[in-house]
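# Pasting the sequence and the predicted model now:
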Amino acid sequence: MDKRTLKHALLAGSGGFLAILLLASLSQFGMAALIMAPFGASCVLLFALPDAPLSQPRNVIGGHLISASLGFAFYTLAPNTPFFAALAVGVAIAAMVLSKTTHPPAGANPLLFFLTAKPLSAWFLLTPVASGAILLVLIATLYHRITGKAYPAMSKI
């Protein structure tokens, strides 16, 4: 393993650690939830592959909002069955592709509504989905600027 690979791995891991620690801490001590499991996967893209089109703010924020909104709509309007959970994921993927906001971790968002023991409300779309995704992008922007990396990729905004 060369020094550049090790440095990249350590910076990526540190960025993900700090982002999740900050969101979890703010959630614990604040009034609103700012974290959900798919954000861990978002951190892989934001900190390990910040130049990738799937890591750009439009994709992170838009992908999470679109897929979570569709998950909520399906959960609210359809029976809680494997068929409708799968359909919600499929429609969310198609919607992200059509809107050019594809963000793979957001593909899990519809499942959050179908798999939680306690029903999620429409507020879930605001917190943690929107507020958490926006904060993740802001944290990644600040982190990359501090560590000498340009993010977001200006040609991909």
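Thanks, I have the structure now.

# Only C-alpha atoms from now on, for both contacts and neighbour counts.
OK.

# quick one, longest helix in this structure?
helix 3-29 (DSSP state H).

# next up, a second structure to put side by side with the first:
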Amino acid sequence: MTADTEPPLRPAARAFAGSAVALVVAGAIAMLTRQPWLFPSLGPAIMLHVERPDRPESSPRNTVVGHLVALLAGYAFLLVTGLADQPSAVQEGVSGARIAAAAGSLAVTAAALVLLNAPHPPAGATTLIVSLGLLHTPAQLVVAFASVLLVTALDLLFNRATGRPMPLWSAPKKG
């Protein structure tokens, strides 16, 4: 039975279960370690993994590359704009420097992912999470990246266990 011919509740149940498993595991680790293993852009990444695992933007390669580029670009722009040690945009509001950090990090992330042929739209949220100062220390960025690795591995295993194809580490075909 293919995805096109299976009853509509089956993919919904699979998306429900896969999403819940990934976030419960990451959340439990966050609770035990008191570290940011949960952050907003995990949601869209997990949804891509469990709803459309066969799509290039859902592949583990693109997920890992996308979030790594996003974390690095966001932090680089925090450093360049002098915002690395400042309160987040939520706490202190938006300034010209914060706009420059956000715009610069998103632009670099988007361009780098095009050049690397690694589309993963949730990475756009990750770079803004960093450049807006919600996650801003090197330790927080390492934990965020570890969380991306964790949920990607969990989703890969979940998809394999439920018979859904998810290419391991392949870039999409250029076309």
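Perfect, thanks for sending it. Keep in mind that what you see is a predicted model, and the values were worked out from it rather than measured.

# related to what we said a few turns ago, the longest helix of the first structure vs the second structure, mean deviation?
By mean CA distance after the TM-score superposition for the first structure, the fitted helix 3-29 of the first structure averages 1.2 Å away from its aligned residues in the second structure.

# Quick one: list the elements packing against that helix.
helix 38-43, helix 131-146 (3 or more CA pairs under 8 Å, 6 or more residues apart in numbering; DSSP states H and E).

# so M96 of the first structure sits right up against L65, yeah?
No: counting by CA atoms under 8 Å, M96 of the first structure stays clear of L65, with 9.7 Å between them.

# Check the secondary structure at the aligned partner of F39 of the second structure in the first structure for me.
Taking TM-score structural alignment for the superposition, F39 of the second structure sits opposite M36 in the first structure. Three-state assignment for M36 of the first structure (DSSP: H, G, I helix; E, B strand; the rest coil): coil.

# Nearest spatial neighbour of M36 of the first structure, chain-adjacent residues omitted?
P128 (6.8 Å; CA to CA, 6 or more residues apart in numbering).

# How far off centre is the longest helix of the first structure?
14 Å (CA atoms, centre = their mean, to the nearest Å).

# and it with helix 131-146, angle?
In terms of direction (axes from the mean of the first three to the mean of the last three CA atoms, to 10 degrees), helix 3-29 of the first structure departs from helix 131-146 by 140 degrees.

# which parts of helix 3-29 of the first structure are buried?
11-13, 15-16, 19-20, 22-24, 27 (16 or more other CA atoms under 10 Å).

# Same check on stretch 128-143 of the first structure?
Buried residues in stretch 128-143 of the first structure (16+ other CA under 10 Å): 128-141, 143.

# and if you look at stretch 129-144 of the second structure?
Applying 16+ other CA under 10 Å to stretch 129-144 of the second structure flags 129-136, 140-141, 143-144 as buried.

# Switch those residues over to TSV; also include secondary structure.
Below are these laid out as TSV (three-state DSSP):
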residue	secondary structure
I129	helix
V130	helix
S131	helix
L132	coil
G133	coil
L134	coil
L135	coil
H136	coil
Q140	helix
L141	helix
V143	helix
A144	helix
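
# of all those residues, which comes closest to P121 of the second structure?
I129 (13.6 Å; CA to CA).
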